[in-house]
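Peer 1: Provided below for reference: sequence and predicted model.
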Amino acid sequence: MNKDNKRWVLITGGAKRIGAMIARTLHLEGMNLIIHYNTSSDDANNLCAELNSSRSDSAIAIGANLTDQSEVESLIPEIIKQTGQIDALINNASTFYPTPIEDITHDDWDNLMGTNLKAPLFLCKYATPYLKKSKGLYSQYGRYSCYQATKKPPNLWSCKIRLSYANKITS
């Protein structure tokens, strides 16, 4: 990546862990960053301060709950309002916590799928016109994107459930 460019990269879940590592790496490569957070506003603001201290006005923090449809819908327009563009989208945010099959609830399902599957798909949808305009990096899901997103998980879950209970069943 060209260190002299003024490209803006959105990293969802960019405030901590892997997201923060991605942010620091891209920042060293000259990218400007939009650090998305849900509840980690202090971490996001501290990371932006760190990055902006080495290159001013190169990082901003934006909060949004990715399980809230209206917040997902308004995230990209807010970014365009603040930066004027978006050149790459890195869907890094995730929700994770133990969900044994016998204890999972509908709320768990909605929360996990909302952050980990639904939000990335819709963020790609909302960002694509801007990414195309800037010749940025975007995910081309194609004509059957929702269908494709629904086909693999049931097989994976079935396999994981069978494996997790294999010892109990054979005992």
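Peer 2: Received the coordinates, thanks. Numbering: from 1, shown residues only.
Peer 1: Could you use CA atoms for every contact and neighbour count after this?
Peer 2: Will do.
Peer 1: Would you state the strands of the protein in chain order?
Peer 2: For the chain, applying DSSP state E gives strands covering 8-11, 32-37, 59-63, 88-90.
Peer 1: neighbours around F96, how many?
Peer 2: Neighbour count of F96, defined by other CA atoms under 10 Å: 11.
Peer 1: list the contacts for T115?
Peer 2: 66-67, 93-95 (CA atoms under 8 Å, 6 or more residues apart in numbering).
Peer 1: dump the residue contacts of the residue nearest to the spatial centre of the chain.
Peer 2: Residue closest to the average C-alpha location in the chain (CA atoms, centre = their mean): N91, at 2.8 Å. By CA under 8 Å, 6+ apart, the contact set of N91 is 11-13, 120.
Peer 1: ChimeraX command to pick out the buried ones of those residues?
Peer 2: Only the buried entries of the contacts of N91 go into this ChimeraX selection, using 16 or more other CA atoms under 10 Å:
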select :11,12,13,120
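Peer 1: Spit out the contact partners of the residue nearest to I80 when sequence neighbours are not counted.
Peer 2: What sits nearest to I80 in space, not counting adjacent residues and going by CA to CA, 6 or more residues apart in numbering, is I86, at 6.8 Å. Contact partners of I86, counting by CA under 8 Å, 6+ apart, are 7-10, 79-80, 127, 130-131, 134, 136.
Peer 1: let's bring in a second one:
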Amino acid sequence: MDTSPAPVILVTGAARRVGAEIARQLHDAGARIIVHHRRSAAEADTLVAGMNALRPGSAASVCGDLAIDGLPAAVAEAALACFGRLDGLVNNASSFFPTPVGTMDEAAWGDLIGSNLKGPLFLTQALAGELRQRRGAIVNIVDIHAERPLKGYPLYCAAKAGLAGLTRALAVELAPEVRVNGVSPGPIAWPEDDQFGASERAEIVRHTLLQREGNPADIARSVRFLMFDAPYITGQILAVDGGRSAHL
């Protein structure tokens, strides 16, 4: 039987970038962390090792493509086996690439809808009973472009819009035991494949009220707040975007 008072939180897509910072900050707050990844095994192992060096037995990892039929349930089972319980879920895993009208195909649909909407839905469903029992919390990483679409990315925007709606719907479905909220990032971590050139990045920053980029810690602090310090908040989506969505 697990007698540790430390809550257990599963963070999807947590091996790198924003997900890794979310995992680190939740770990710093005293949680035990389950790092989910799809293909980033080396990065996940390094992150887990670092957290376990700070607090032995406080981190583990699970692997799986959440877009594949049946894999969310398998990931949920593996996560529950890590520490024998689960108190929180952060649905962060996401694919992001352009799909202008005329270029969309079934593969893009499967990847973008699968990672951004299908995965969170079926993973949450698989863990709902455990989270209800623990009176846990869920934080979904949405996007400001769920409500204010980005030209050239209609399928991604539709997937994130679905996740925003799902966030509010799950808050209704899982109340009163489980709180469900979302965080919508603005310009935080640019894609690594140079989807946005220097001039495009400068224009995005120019339309951000604070006139600067954010960083992964801004998102992680907001997730930490919603997970641990917001017992009377559910069904809400917090934009962490430097004011960009107020100026689009």
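Peer 2: Structure's in. What do you need? Quantities reported herein were computed from a predicted structural model and do not represent experimental measurements.
Peer 1: Drop the TM-score for these two in here.
Peer 2: Overlay of the two chains. TM-score (TM-score structural alignment, normalised by the length of structure 1): 0.77; 140 aligned residues with a CA RMSD of 1.6 Å.
Peer 1: out of the strands of structure 1, deepest packed?
Peer 2: Mean neighbours per residue, mean count of other CA atoms under 10 Å, is largest over the strands of structure 1 for strand 32-37, with a mean of 27.
Peer 1: Any idea how far that strand is from the middle of the chain?
Peer 2: Distance, stretch centre to chain centre, for strand 32-37 of structure 1: 10 Å (CA atoms, centre = their mean, to the nearest Å).
Peer 1: got the residue ranges for the helices in structure 1?
Peer 2: 17-28, 41-54, 69-83, 106-113, 119-133, 145-170 (DSSP state H).
Peer 1: Same list (the ones you listed) but as a markdown table, adding distance to I62 of structure 1.
Peer 2: Shown next, in a markdown table, are the helices of structure 1 (distance: least, CA to CA, whole Å):
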| stretch | distance to I62 of structure 1 |
| --- | --- |
| helix 17-28 | 14 |
| helix 41-54 | 8 |
| helix 69-83 | 8 |
| helix 106-113 | 20 |
| helix 119-133 | 14 |
| helix 145-170 | 27 |
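Peer 1: And the contacts of T115 of structure 1, which of them are buried?
Peer 2: Among the contacts of T115 of structure 1, the ones that count as buried by 16+ other CA under 10 Å are 66-67, 93-94.
Peer 1: ok, so of these, who is nearest T25 of structure 1?
Peer 2: T25 of structure 1 lies nearest to A93 out of the buried ones among the contacts of T115 of structure 1, by CA to CA, at 17.0 Å.
Peer 1: Now do the contacts for the counterpart of that closest one in structure 2.
Peer 2: Correspondence of A93 of structure 1 to structure 2, assessed by TM-score structural alignment: A93. Contacts for A93 of structure 2 (CA under 8 Å, 6+ apart) come out as 12-14, 19, 115-116.
Peer 1: I'd say L170 of structure 2 and V180 touch.
Peer 2: Yes - using CA atoms under 8 Å, L170 of structure 2 is in contact with V180, at 6.5 Å.
Peer 1: which one of those two has more residues nearby?
Peer 2: Per other CA under 10 Å, whichever of L170 of structure 2 and V180 has more neighbours is V180, with 30 against 21.
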